[in-house]
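1. I would like the atomic coordinates for the input below:
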Amino acid sequence: MSAPLSSRLLRWFDRHGRKDLPWQQALDDGRRDAYRVWLSEVMLQQTQVATVIGYFQRFIDALPTLRDLAAADEDTVLALWSGLGYYRRARFLHRTAQICVEQHGGELPRDFDALRALPGIGRSTAGAILAQAHGLRFAILDGNVKRVLTRHHGIHGHPGESAVEKQLWLHAETHTPTSRVADYTQAIMDLGATLCMRARPRCEDCPLAGDCTAYRNDLTALLPNRKPGKSIPSRTTLMLILRDAHGRVLLERRGPQGVWSGLWSLPEAANPDIAWRTAQQHAQIDDAQMLTPFTHVFSHYRLNIEPLLFDRATAHRGIADNPQLRWCSSAELAALGLPAPVRTLLQTIV
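-> Next up is the predicted model:
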């Protein structure tokens, strides 16, 4: 094809691209808000646009500016993030906002190296902020872009491998135009999300099909190569739901290490005997009811959860003196950062 890849993508974007996403809202000077771009980029990591929109709007309604995010307490930030998973990203957002207030005048810096130095901002996220908010020529390489470029150039090997990723970055930088950079970055992401999908790509509608190596050689089902598989281990835990006569539930803040670190969750136990002893340490109890078990899948293991309900528990006095424990009403639960499976579980009984 004689026309550059970027020109074909931009023509396609003008007709079919997504231009009404909430983070594309322009400021008075016509630019996009760097804070919104940044927030959307972090939320969109491993999460689809359709899922993110609701979370994004709720987050922006509560914390409309970077300074608002910096001033918020961690529980508020985690509660707004609850359901998106990967809570470390929310903590990085919070800390980065605080650093920007302390060191960058309450704004995300416009310098690439300064952005990369902030917690949770990698090469692609920094490029997206500068390209979409400021129109600067920086490449991006998220999951959708990797898939488009891998197929177009016929690159074999898993995109997460360093040698493959290096090739992809070279192509990403080569194809990024000098003008309409914000539209181009959105266009190539949109192409990957709406046409060049992992399964059943719509190659007949793609503006790049004419010189796409994967399409020409019938490799779209093979590329990108999948990551070599390995078995995912499982573990089982009992989650203790202590509910008092007022309908309040006992929560415990998790430690700084491990999964769901720092979030409010339910006390856990490895077996029924430990579960009873743990429950008795926190409250006076009479009986327990085993609720329906379920499984929550993380990226690296499966967690089999067996909920154990201790109804009409009477709190011991010492609970009030322990900052890592608290009795919460259903209204208070909504304002806390809870792991998604814990929130879903409590919504079925509270």
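2. from now on I want contacts and neighbour counts done on CA atoms only, so please keep to that.
-> Will do.
3. check which helices and strands whatever helix or strand Leu191 lives in sits against.
-> Secondary structure assignment for Leu191, by DSSP states H and E: helix 181-194. Using 3 or more CA pairs under 8 Å, 6 or more residues apart in numbering; DSSP states H and E, the elements in contact with helix 181-194 are helix 5-16, helix 123-134, helix 143-153.
4. make CSV out of those and add mean neighbour count and distance to Ala172.
-> Listed next are these as CSV, based on neighbours: other CA atoms under 10 Å; distance: least, CA to CA, whole Å:
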stretch, mean neighbour count, distance to Ala172
helix 5-16, 17, 10
helix 123-134, 23, 10
helix 143-153, 22, 8
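5. can I get the ones you listed in TSV with distance to Gln167?
-> Converted to TSV, those look like this (distance: least, CA to CA, whole Å):
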stretch	distance to Gln167
helix 5-16	17
helix 123-134	15
helix 143-153	9
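6. how about this one, so we can line them up?
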Amino acid sequence: MPDNVPRAIAAPLLKWYDAHARDLPWRARPGANAPDPYRVWLSEVMLQQTQVASVIPYFEKFTARWPSFEALAAAEDAELMAAWAGLGYYARARNLLACAREVAARARIPETEAELLGLPGIGGYTAAAIAAIAFGQRAVVVDANVERVVTRLFAVTEPLPGVRPRIRSLTDSITPDARAGDFAQAMMDLGSGICTPRAPRCLACPLHGQCDGFATGAPETFPVKAAKLPKPQRYGTMFWIERDHRVLLVRRPAKGLLGGMRALPTGPWGDLPPGLAGAPFAADWRLLDAQVRHGFTHFNLDVALAAATIAAHTDAPEGEWWPVADVEAAGLPTVFAKAVRVFGRMHA
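-> Here you go, the predicted model:
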């Protein structure tokens, strides 16, 4: 079916959503009054590049501890970063705090996409999602689930990512004026539970009769994706410095990867294994017969592990001396938490 032929998508989809909507802690029930904008905003930031199942426990912990923009705005930076540890993409946490402080200073969160785009950490998708879900405004909301549903509905054969402007236009063509927030969440739920990447459950889909992808007999071939380039490989070393049953943790620079987070001291991360180059000071370092592997968005990292035990009077870099027995409570980013677990096994 050509793009310019109108399709009655919203009515059957919303009817399906009214019966099958996921019960999520940041949602209002279908057709109900708009949910708390704070909860919508927080969930949308957390859901950027993170799965729903991973977000739920963090969301519940955050809202119990910081139930409003004002409460979150008053949080200490280090406190917030520690609570975020494990969710990844740590620039989101820094922007989260900056945004909460700006909204608290204004005494309200903006309701329009254009105004929302002016807040820290809010891009086009997040602005549209908040405007539609929290404030009932008509907005075109396209996440990965919506992208998949739309490419199948219209059998879009051009590959991602270049075809995204067309996908947005197609989504715009089927987005209703009324219940835009419910429609956006219905599209997300359809993609999550029915129109899945592999083995979509087409006969359970309320839209399969209007779906060009279903008509091809191979809906799982959409969306078409350009071939991925291999990620670059980098190498580094992490240093476990122990004295009096405490381990040294440092703060990473505020800007850059894992900015502002507690971490073990590290050497440079580069194209070749650095060994003990970049050690924080001279010591009787032992390179362990173990390493940590971790995938970041744009590169893979292999990390060697070095350890030293020093006397109480030895000069060491500034940082926090954290009890070894409690170091897993320090709120370390995942790559450092992996290293801590390896060091823990070596101590056991």
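7. so where is the helix or strand that the helix holding Leu191 of structure 1 is followed by in structure 2?
-> As assigned by DSSP H and E, the chain's next helix or strand after helix 181-194 of structure 1 is helix 213-216. Aligning helix 213-216 of structure 1 against structure 2 (TM-score structural alignment) gives residues 212-215.
8. now the matching stretch on structure 1. Mean distance?
-> Its aligned residues in structure 1 lie a mean 1.2 Å from stretch 212-215 of structure 2 after superposition (mean CA distance after the TM-score superposition for structure 1).
9. re the thing from before, what's the angle from the helix holding Leu191 of structure 1 to helix 123-134?
-> Here the directions of helix 181-194 of structure 1 and helix 123-134 differ by 130 degrees (axes from the mean of the first three to the mean of the last three CA atoms, to 10 degrees).
10. contacts for helix 181-194 of structure 1, please.
-> 6, 9-10, 12-13, 17-18, 128, 131-140, 142, 144-145, 147-148, 176-177, 206 (CA atoms under 8 Å, 6 or more residues apart in numbering).
11. with stretch 27-41 of structure 2 instead?
-> By CA under 8 Å, 6+ apart, stretch 27-41 of structure 2 touches 17-18, 21, 23, 26, 63, 68-69, 109, 126, 130, 133-136, 179, 182.
12. what's the answer for stretch 258-267 of structure 2, then?
-> 78, 81-82, 89-91, 236-240, 248-254, 274, 276-280, 330-333, 336.
13. hmm, 7 Å instead?
-> Contacts of stretch 258-267 of structure 2 with the rest of the structure, by CA atoms under 7 Å, 6 or more residues apart in numbering, involve 81, 90, 236-240, 248-254, 277-279, 332, 336.
14. give the buried subset of those as a PyMOL selection command.
-> For the buried members of the contacts of stretch 258-267 of structure 2, the matching PyMOL selection, counting by 16 or more other CA atoms under 10 Å, is:
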select buried, resi 81+90+236+237+238+239+240+248+249+250+251+252+278+279+332+336
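15. sitting in helices, which of the contacts of stretch 258-267 of structure 2 do you find?
-> Met81, Phe336 (DSSP state H).
16. can you tell me the SS state at the residue of structure 1 positioned farthest from its centre?
-> In terms of distance from the mean C-alpha position of structure 1, Asp286 ranks first, at 40.7 Å (CA atoms, centre = their mean). Classification of Asp286 of structure 1 by DSSP: H, G, I helix; E, B strand; the rest coil places it in coil.
17. again with the one 10 residues further on
-> Under three-state DSSP, the three-state class of His296 of structure 1 is strand.
18. aligned partner of it in structure 2?
-> Per TM-score structural alignment, His296 of structure 1 is aligned with His294.
19. swap in Pro64 of structure 1?
-> Per TM-score structural alignment, Pro64 of structure 1 is aligned with Pro67.
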